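>>> no sequence on this one, just coordinates:
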């Protein structure tokens, strides 16, 4: 019994019940086995305390690698992989055979360009006059004739020379083509007869040598083709009989004597 009382005395709750309950009237009795109610304190503040390990808080300082690390097999760089041959750094120059082929190709290209420009530009006035039929032969062979009065200094005449050459090749079997240089004093009578005041001057003659019409200056190529077609078919007139385009005046004639009486240039 002494031991039990001593245990009760050591426990605060025991001391409470040892004295006996001293409850006021109207209060609720609490049993010894029931848990005590929890009291809420709204002003109670919980404080947290952080303890930092002094050793882990120290800043970490990177230690530079030792010199021996650069020579270790794991950290070394094999610069042999980046080596380039001399041929890659300095491309080889073309050899003699390539140079010959390049030169030959250039020559062929230049020659082709010359031929194409020659065909496009056509023959010159000198070439046309060289292949032209003589006036005397043209008026006596029974074919219709086209007389072209021209001059070497005539810009429009030079411009029309390629077209005239193509047309002549197309109708040379049915129509005569004659070129008369206005600077040649031999053709003074023809200049007056056909009333040549500007060049190029084209006179279209029938089979009997009678003029059916004329064209002066630069005009559409179609005009010339239609007149030639009418002459070749024996028509009594040409569709473009009196038309004038851009021309050069005969006032700028450079008259000179010709020794060859058969010359028509």
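Alright, I've got the coordinates. It should be emphasised that the depicted structure is a prediction, and the values quoted were computed from it without experimental measurement.

>>> contacts, neighbours, all on C-alpha from now
Noted.

>>> Which stretches in this structure count as helices?
According to DSSP state H, the chain carries its helices in the segments 2-10, 12-19, 67-70, 86-89, 96-121, 125-131, 135-138, 155-171, 188-193, 221-232.

>>> now do the same end-to-end measure for stretch 182-197.
Stretch 182-197 has its terminal residues 10 Å apart, counting by C-alpha to C-alpha, to the nearest Å.

>>> Put this next to the previous one:
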């Protein structure tokens, strides 16, 4: 007995003929899956998801303890920052490069002014604006302070001065530090804190 040919009416539907083996459906599904994957990657990239840790967060996480940094015989650059500080975030890539270039010869320490753990340091160094850099020589002695955002070039010149034990460069907002007398005038004692500006 020979099989009879398929009925042409059975192969078609009201919307037209169907694909012969479902290969077209498989190809469409693969294309849709690829497009969906690309869109998901694009969305993650736009939201920063492909870079789980921005330079500021990475520096803060890996920075040594301040007491250790000041006692290990290397110059130290301390940055007081906050997560919401745009100037701090803008400086972070240059700070990250400096830390990587001078690892083992310079300590970079980040202290978040929003973290209660660092409140004593915020008060000790009279932080009233951020970013604020405190600069220390290899003996752990304060040699200067920088207030405000710094360009990569300015950060490099500050770092070079620290590493070579030279005077700090003449930059606006950079100056040597000095010890205050035990009795501080009332005007200085009532200074605004780093979180006081809006």
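Looks like it came in fine. These numbers were taken from a predicted model, which means no experiment stands behind them.

>>> of the helices of the first structure, which approaches residue 250 of the first structure most closely?
helix 188-193 (9.9 Å; C-alpha to C-alpha).

>>> hang on, the earlier thing: in CSV, list the helices of the first structure along with mean neighbour count.
CSV is the format used below for the helices of the first structure (neighbours: other C-alpha atoms under 10 Å):
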stretch, mean neighbour count
helix 2-10, 11
helix 12-19, 13
helix 67-70, 10
helix 86-89, 8
helix 96-121, 12
helix 125-131, 16
helix 135-138, 16
helix 155-171, 17
helix 188-193, 12
helix 221-232, 17
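
>>> Those: which one's closest to residue 249 of the first structure?
helix 155-171 (10.7 Å).

>>> contact partners of the closest one?
120-125, 128, 150-152, 177, 199-200, 217-218, 221, 225, 228, 246-248 (C-alpha atoms under 8 Å, 6 or more residues apart in numbering).

>>> same check, this time on stretch 112-123 of the second structure
Against stretch 112-123 of the second structure from outside (C-alpha under 8 Å, 6+ apart): 80, 81, 82, 83, 111, 194, 195.

>>> Map the first one onto the first structure.
Using TM-score structural alignment to pair residues, one finds that residue 80 of the second structure aligns to residue 149 in the first structure.

>>> One more: residue 166 of the second structure?
In the superposition onto the first structure, residue 166 of the second structure corresponds to residue 236 when matched by TM-score structural alignment.

>>> ok, its match - contacts?
For residue 236 of the first structure, the contacting residues are 206, 212, taking C-alpha under 8 Å, 6+ apart as the criterion.

>>> rewinding a little: what number of residues lie near the match of residue 80 of the second structure?
Neighbours of residue 149 of the first structure under the rule other C-alpha atoms under 10 Å: 26.

>>> Could you check how far whatever residue of the second structure lines up with residue 139 of the first structure is from residue 16 of the second structure?
Per TM-score structural alignment, the equivalent position to residue 139 of the first structure in the second structure is residue 70. From residue 70 of the second structure over to residue 16 of the second structure the distance is 80 Å, taken as C-alpha to C-alpha.

>>> Verify the stated contact: residue 227 of the first structure with residue 239.
Yes - taking C-alpha atoms under 8 Å as the definition, residue 227 of the first structure is a contact partner of residue 239 at 6.1 Å.

>>> Would you mind listing which of the contacts of stretch 112-123 of the second structure are buried?
Among the contacts of stretch 112-123 of the second structure, those classed as buried by neighbour count (16 or more other C-alpha atoms under 10 Å) are 80, 81, 82, 111, 194.

>>> Those in strands, which ones?
Using DSSP state E, the members of these that fall within strands are 80, 81, 111.

>>> To which residue of the first structure is the last one aligned?
Per TM-score structural alignment, the equivalent position to residue 111 of the second structure in the first structure is residue 180.

>>> wait, what's in contact with the residue nearest to its match when sequence neighbours are not counted?
Distances taken as C-alpha to C-alpha, 6 or more residues apart in numbering put residue 149 closest to residue 180 of the first structure, at 4.8 Å, once the chain neighbours are dropped. In this structure, residue 149 of the first structure makes contact with 179, 180, 181, 182, 196, 199, 200, 201, 202, judged by C-alpha under 8 Å, 6+ apart.
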